[in-house]
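Trainee: Kindly return the folded structure for what I paste below:
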Amino acid sequence: MSGLRTGVNRTALLCLAVALLGAGAVLASATDVVRDRLPSDVPRLGSDRVWVDGEELGRWRDHGWWTPVVIAALSVGVLLFLGWAWAQVRDGRLRELPLGQPDVTLSGPALAAAMTERARGIEGVAHARVRLRGGPRRLRARITLVLLPDASPEAVLRCLARQTVAEARAAVSPRPLIADVRLTGRSR
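Mentor: Next up is the predicted model:
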């Protein structure tokens, strides 16, 4: 996940948490049980507080502009939320990579399959899986290797870097390819 996306997610969650905590504190302070236990310097809502009284609501109904504005604002909020949710659900896998010439593209799944086969051929690797993520400008390969019990992780990584990752970087150049490797071991 990119740094910008992570920052936006954390900011959105922080704003939502602050709004919910604030609303919960305001609503809780309106009840007798909570209000009586609050320190004297904390502002409190009266127990007879009416959030929307009939007279004020009638004045708002006299203005014809506020209903469409509220509905439009809520609609924009829902659309922004749905766009954010779609960005979170989207898998971010690389589908196609343009190679600089018109109508010449490299298939992301084909490159991932080729990298997987090359990684499986490395001595000491029991299982390999490669996922390509990102876009045409920033590629990230997530490589998961399951090593045999007697395999040397250092030798496997060295071979992976020299063969599989180097060939993939040559295939997608001049774009950079970042490789994240996760090694696990197979038990005897």
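Trainee: C-alpha only now, for contacts and for neighbours.
Mentor: Will do.
Trainee: where does the residue nearest to residue 145 when sequence neighbours are not counted land in three-state SS?
Mentor: Nearest residue to residue 145, sequence neighbours excluded (C-alpha to C-alpha, 6 or more residues apart in numbering): residue 128, at 4.6 Å. Taking DSSP: H, G, I helix; E, B strand; the rest coil as the rule, one finds residue 128 in the strand state.
Trainee: and for comparison, fold this next one:
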Amino acid sequence: MHRVRSTVNRVLLGLAGAVLFGTGGLVLFGGLDLPASWHLHLPAHWPWSRSGDVLLSAHQRTRFTGQSWWWPVVIAALAVLVLLMLWWLLTQLRRHRLNGILVDSGDGEGALLRGRAVEGVLAAETESLDGVDRAAVLLTGRRTEPHVLAALALAPHADPGTVLGRLSDEALTHARRSAGLDRLPAEVRLHEVKHRAERVS
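Mentor: Just a heads-up that it's a prediction; the model follows:
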């Protein structure tokens, strides 16, 4: 379901971009008076083909302005549109947290392992590794195909290669086996902890 929703979002964003790009190109095409400059004989009904053309005619712009309901409806519609676009943008930017992992319990129905519990265990085991000062773990993806996002704060003496090797061989392997998963892909971000200098007197 998540993959289908992502595909639909990409298609809708692509269509919206194509419509806006095409409309802007037509307006720019007419605004620069390119049909006349290039001696193009466009049909009479072709939109925005001359520099004096406008997006909406005076009649279209003022048709309902005398009605008391017109401006409240316009303002409300624009406000709803802006809110919907902001909501859509935020849903594209944020990562969806996985609530649980579906574990094969052997009875044909399966059991749901809480995502926050797995995150907590993974973070605690990762922080116990030598060279890791702090660890934050987030589960994303699907219940049957989870994905780990981890951010590690490394101590100044830590070797990143060694930390990543132990994370893969120990913490991630333990989590994968406990959940009965064939694979548990992970994306790890590393940064170094900067300690404040202290004066010694």
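Trainee: How close are the two chains, by TM-score?
Mentor: Comparison of the two superposed chains (TM-score structural alignment, normalised by the length of structure 1) gives a TM-score of 0.66, and 158 aligned residues with a C-alpha RMSD of 3.6 Å.
Trainee: all strands of structure 2, in order?
Mentor: Applying DSSP state E to structure 2 gives strands spanning 100-103, 111-114, 132-141, 146-154, 186-192.
Trainee: can you put those in JSON lines and add mean neighbour count?
Mentor: Listed next are the strands of structure 2 as JSON lines, based on neighbours: other C-alpha atoms under 10 Å:
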{"stretch": "strand 100-103", "mean neighbour count": "20"}
{"stretch": "strand 111-114", "mean neighbour count": "15"}
{"stretch": "strand 132-141", "mean neighbour count": "20"}
{"stretch": "strand 146-154", "mean neighbour count": "20"}
{"stretch": "strand 186-192", "mean neighbour count": "14"}
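Trainee: Let me have the ones you listed in TSV, extended by distance to residue 163 of structure 2.
Mentor: Shown next, in TSV, are those (distance: least, C-alpha to C-alpha, whole Å):
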stretch	distance to residue 163 of structure 2
strand 100-103	26
strand 111-114	26
strand 132-141	7
strand 146-154	9
strand 186-192	10
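Trainee: Tell me which of those lies nearest to residue 9 of structure 2.
Mentor: strand 132-141 (16.2 Å; C-alpha to C-alpha).
Trainee: dump the residue contacts of the alignment partner in structure 2 of the residue nearest to residue 145 of structure 1.
Mentor: Superposed on structure 2 with TM-score structural alignment, residue 128 of structure 1 falls opposite residue 135. Applying C-alpha atoms under 8 Å, 6 or more residues apart in numbering to residue 135 of structure 2 gives the contacts 123-124, 126-127, 150-153.
Trainee: all helices of structure 1, in order?
Mentor: 3-29, 32-37, 54-62, 66-89, 108-120, 153-160, 166-172 (DSSP state H).
Trainee: Tell me which of the ones you listed is the most buried.
Mentor: Among the helices of structure 1, helix 108-120 has the highest mean neighbour count (mean count of other C-alpha atoms under 10 Å), at a mean of 19.
Trainee: Report the mean deviation for that one after fitting onto structure 2.
Mentor: Once fitted to structure 2, helix 108-120 of structure 1 is off its aligned match by 0.4 Å on average (mean C-alpha distance after the TM-score superposition for structure 1).
Trainee: And that helix, what does it pack against?
Mentor: strand 125-134 (3 or more C-alpha pairs under 8 Å, 6 or more residues apart in numbering; DSSP states H and E).
Trainee: Please identify which of the contacts of residue 135 of structure 2 is nearest to residue 143 of structure 2.
Mentor: residue 150 (18.0 Å).
Trainee: Which position in structure 1 pairs with that closest one?
Mentor: Checking TM-score structural alignment: residue 150 of structure 2 goes with residue 143.
Trainee: Surely its match and residue 184 touch.
Mentor: No. Applying C-alpha atoms under 8 Å as the test, residue 143 of structure 1 and residue 184 come out as separate, 11.1 Å apart.
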